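Student: This is a predicted model, with the sequence first.
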Amino acid sequence: MGLAGPAAPAQAAEITDGLALWYKLDATSGTVAVDSSGNGRNGTVNGTAGWSGNGQGLTFNGSDTYVKVPDNIMSGMNSITVSMDVQIDATQATPYFLYGFGNTASSGAGNGYLFTTGNSFRAAIASGNSSTEQNTRTSAALQRSVWKHVTYTQTGTTGVLYEDGVEKARNTSVTLTPGSIGSGITTANHIGRSVYTSDKLFKGRIRDFRVYDRALSPGEVLDVSGNTTGIGAATHPDLKIDAIVDDATSEITLPLTEGTDLTTLAPQFTIAQGATISPASGTPRDFTSPVTYEVTGSGGEKRTWTVEALEMKSPVLPGLTADPNLVRFGDTFYMYPTTDGFAGWSGTKFKAYSSKDLVHWTDHGVILDLGPDVSWADARAWAPTATEKNGKYYFYYSADTNIGVAVSDSPTGPFTDPLGKPLIARGAFTGQMIDPAVFTDDDGKRYLYWGNGRAYVVPLNDDMVSFDASKVTDITPSGYNEGTFVIKRNGTYYFMWSENDTRDENYRVAYATGSSPTGPWTKRGVILEKDLTLGIKGPGHHSVAQVPGTDDWYIAYHRFAIPGGDGTHRETTVDRLEFDSGGLIKKVVPTLSSIDPVSVGTVLPTHTNRSLQSVNFPGRYTAVRSDNLAYLDPVTSSSTPTVKQSATFTVVPGLADPTCYSFRDSSGRYLRHKDFRVRADASNGTAVFTKDATFCARPGSVTGSVSLESYNYPGRYLRHYNYELRIDTFQDTATFRADSSFKAVSPWA
């Protein structure tokens, strides 16, 4: 049956105030569960009674064993505590109740009840059937094959669920009282049996089962649990959320609001009656590093606890959001999430947020509303993504399990629907048509990814709102569920996705590597998953962005809201994403503190086609080489310009220095010499440089002043050492010129 846990607490008998029923379940035989509360509410053991008599409680066989508790046990109760020691058998079938107090309708369904189950670990009170349940729940199953102490307390509007004396869940919106169920009349009151006749019977052991007509205090719950060296809770006025208590590791995390002085914190701790803690609760201490406390139980037993304080800087977006798409346009990051918090993910609106540093975000409001802005869908607005091409911004989104596209002149909208229909309609391919993502390769080619259940990719046409359906490729890896995202680093493509269901705390991110945007792919493993020591559950549906000119990468993702979140109550945060020396992604460390501000600076837009034009300047000639690379011909004679020709180039990362950028033509050749590149610079003011230089990879030096100007990026300047590029607000071409001092020192070869 597993490990034998502690016997019933030695001091349990002292907590008798409000005790309505107490089954120690320590008999050796018989069919009576003796009530030790003195209230005469003996229970009847039905089926096979597996008595042990050695502190191991009553064994329930999962077939016919259960205890019938007297009728109307909750009559008149406005508050309640139900507690027990329980050991769930490893083979327990589901669904099941540990206990259920209430009524069963003629149909076999519950009809008003209070219960607790271990799968997933939750308690609920209901006025009718399951649709009326008011849950106090966790998202994980109660551990099996070991003894666990379970307590549920309810008073006023608050229900609290405890495991081993430590709070695991809280619901502050309870509207029912135990005494209101059945107007005080309850005839289906059982231990080990559900009020639903189709549910499974409990299999395992129960001992020390109690009911109080009041809510025990946290300290009392610790005491009846036998966890006399435990800490049930830690409090401080500057806590952003409740302290996270990990009883298994004896560790506590104090998530504090930003700006809290960590050098003189004085937290208070809840401990069992008769226990002591050193240093004492409320003692000011320096928490810039973790500190330790020693708890001494009433019997002299001791335990050391480690307590860590941190500034909680997440979530990074306000309210409930999910599926964040993080993208950089120029020197600004943008976030496009799902608006969360709706039953069935039924939201209709998309919003945009912007940030210069990934920490401080500006809310730009609604950028697309399915109702008025999209004619073909008005529900289930999910998981958007955005990209830019030639000054237009394209917004791909899920709407009622179709994928749509919208267009705007601004990354913050408003966006309009250019098609009047889905880009990818529901049913077009196997799986759900949701979760679009766009990747732009170095050659400027865009690829659209999507899918739930199956993963797909297709190159987008140049218009960005269509594609050739014959080129759709199924790239589904093992474990794939949804949330595709692709990046490229040092020639390697990284294909990432989310595994499991977003309602599951085991929702997580995995990845594969490949040699092209469409694979083939080699699965590498999981890179982001839950951390229960910090209360982080269900981290996934992510996106990744790089700080330009660096190898610094950041991952935005959602997790269950802390506290009390679930698959429709999620929040967005950002953490670092790093690579090892072999180019594989390191395991992401999910945090509550998120990241420090990053600096982007002035950024040259990459992967953007523009017309780069060689322009004559009075007194100078221009020429165009046969290979279509434009350059200034450094002749010495003065005459009227005779040549003017343009060519299209793409802005791409530089050769030797990844912080620089070059102009490259469609055949892959770079404009001018390979060492001539431009880099973003925050300089204000027009600059003209004077420098010896070699152009077009041909020998020869020039002196004089040459200025490069206007690359359609308003109000910024680009620099490579002393070479300046002025950016003009209204021009769509990059131009360069020579002034009258420009001349050749030696002729061209």
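Tutor: Cool, the structure landed. Treat the numbers as computed from the prediction; the structure is a model and nothing was measured.
Student: make it CA atoms for all contacts and neighbour counts henceforth
Tutor: OK.
Student: For the stretch 351-500 of the chain, just list every one of the strands.
Tutor: 362-369, 381-389, 392-399, 402-408, 437-440, 446-450, 456-459, 473-474, 482-489, 492-499 (DSSP state E, counting those that start in this stretch).
Student: a markdown table for these, including mean neighbour count and distance to residue 520?
Tutor: A markdown table is the format used below for these (neighbours: other CA atoms under 10 Å; distance: least, CA to CA, whole Å):
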| stretch | mean neighbour count | distance to residue 520 |
| --- | --- | --- |
| strand 362-369 | 17 | 36 |
| strand 381-389 | 24 | 24 |
| strand 392-399 | 24 | 25 |
| strand 402-408 | 24 | 25 |
| strand 437-440 | 22 | 16 |
| strand 446-450 | 23 | 15 |
| strand 456-459 | 22 | 12 |
| strand 473-474 | 16 | 11 |
| strand 482-489 | 22 | 13 |
| strand 492-499 | 23 | 10 |
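Student: distance of the nearest residue to residue 579 once chain neighbours are set aside from residue 593?
Tutor: Setting aside the residues directly before and after it, residue 579 is nearest to residue 585 in space (CA to CA, 6 or more residues apart in numbering), at 4.4 Å. To residue 593, residue 585 is 21 Å away according to CA to CA, to the nearest Å.
Student: ok, second structure coming up, stack it against the first:
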Amino acid sequence: MNLRRTLAVAFLLTAAPVLADNPQFQGADPHATMIGNELWVFPTGGPGGSWAADRFGAFSSRDLKTWQPRGELIRRDQIAWIGADGAPEHFLWAPGVVTRGGKWYLYYSVGPQNPTPSRIGVAVADRPAGPYRDSGQPLITGGQGFEAIDPMVFVDPKSGTPYLYAGGSAGAKLRLWELTPDMVGLAREVSVETPPQFTEGAFMHERNGVYYLSYSHGRFNGPDYSVHYATASSPVGPWRYRGAILTSDRRHKGPGHHSFVQTPGGGWLIVYHRWENPKGPAPFSGERQVAIDRLRYARDGRILPVRMTDRGASPTLRGK
């Protein structure tokens, strides 16, 4: 990531709706979830400015065409421990959200990785739009070849156990923890294998008793960035690698760091970022764009390759 980009935060401070089809709006690393009949997206950055590395916002839509900014969730200067490592600069990216017991939990990456290890924090709110209150200490600190980035929390629908998946990039290592019941502590680490082609951005979902671990592969600003997946009969593996499902095409490059969501109509969507027709060879520069496309399954449960769309071909919340 270009972590030294000029901060721009105006997109979080306006209530003006954003009108869009694919690509939906500027941003990266989108975590999506249905709240009532609205799709909420929690990204790094957002529409209207450069990557805002000092705070998080959220955006919601009832039709995937009109997006309403939901305001500021948490700012860097509200995280008291963020400067304790003595690094000269700190940035926030790759949020993940989950709700449990009437509370909302925001997990996020704090970096860069050098000169000190990256860290993962967690903040708590009474509603999805916040404000979120930081827990008071980092949840995970990287080191010894592990980069503490890209948190994703999955609550197993069978056991009710909350799991935190994290890691990737330079070390390309996946790690997994069981969270404490209050969702802001680690109960234990679970030994888990890193699946083939894993780089970063793990996401877990379950469908018809099958657990799908999906993740990004490749360099974030190159054409090889893509989404792959593996399956298992439990949220901790062992994984069966199933291949790539989202890769670059002629117009769109480097699609990845995604999330999956089931719509009220029973269909599934993949929410991800991509580079729109980038000029010149990699490494690409500029701003990534959030896009949403249909996710389809074969009868045997395999995920079919995703076809990236533009403008009027973009999906809706009601379609299957």
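Tutor: Received it, and whenever you're ready, just let me know what you need. Just so you know, these numbers come straight off a predicted model, no measurement behind them.
Student: and the residue nearest to residue 579 of the first structure, how many neighbours?
Tutor: Look at residue 585 of the first structure: counted by other CA atoms under 10 Å, it has 20 neighbours.
Student: distance of it from residue 525 of the first structure?
Tutor: Residue 585 of the first structure is 9 Å from residue 525 of the first structure, by CA to CA.
Student: re the thing from before, closest one to residue 737 of the first structure among the strands of the stretch 351-500 of the first structure?
Tutor: strand 381-389 (27.8 Å; CA to CA).
Student: Show me where the stretch 551-700 of the first structure has its strands.
Tutor: 553-560, 570-577, 609-614, 622-624, 630-632, 645-653, 661-665, 679-681, 689-690.
Student: In the second structure, what stretch matches the second one?
Tutor: Right, strand 570-577 of the first structure. Counting by TM-score structural alignment, strand 570-577 of the first structure falls onto residues 288-295 of the second structure.
Student: Tell me the spacing between the residue nearest to residue 579 of the first structure and residue 702 of the first structure.
Tutor: Where residue 702 of the first structure is concerned, residue 585 of the first structure sits at a distance of 47 Å (CA to CA).
Student: ok, now residue 441 of the first structure?
Tutor: 36 Å.
Student: Please apply the same query to residue 446 of the first structure.
Tutor: 40 Å.
Student: could you point out the longest helix in the first structure?
Tutor: Scanning the first structure for the helix with the most residues, using DSSP state H, yields helix 218-225.
Student: which is the next helix or strand following it?
Tutor: Per DSSP states H and E, helix 218-225 of the first structure leads on to strand 231-235 as the next helix or strand towards the C-terminus.
Student: what stretch of the second structure lies opposite that following strand in the alignment?
Tutor: Counting by TM-score structural alignment, strand 231-235 of the first structure has no counterpart in the second structure.
Student: now the angle from that strand to helix 218-225?
Tutor: 170 degrees (axes from the mean of the first three to the mean of the last three CA atoms, to 10 degrees).
Student: what's the very next helix or strand once past strand 231-235 of the first structure packed up against?
Tutor: Per DSSP H and E, the first helix or strand lying C-terminal to strand 231-235 of the first structure is strand 244-246. Counting contacts by 3 or more CA pairs under 8 Å, 6 or more residues apart in numbering; DSSP states H and E, strand 244-246 of the first structure is packed against strand 231-235, strand 251-256.
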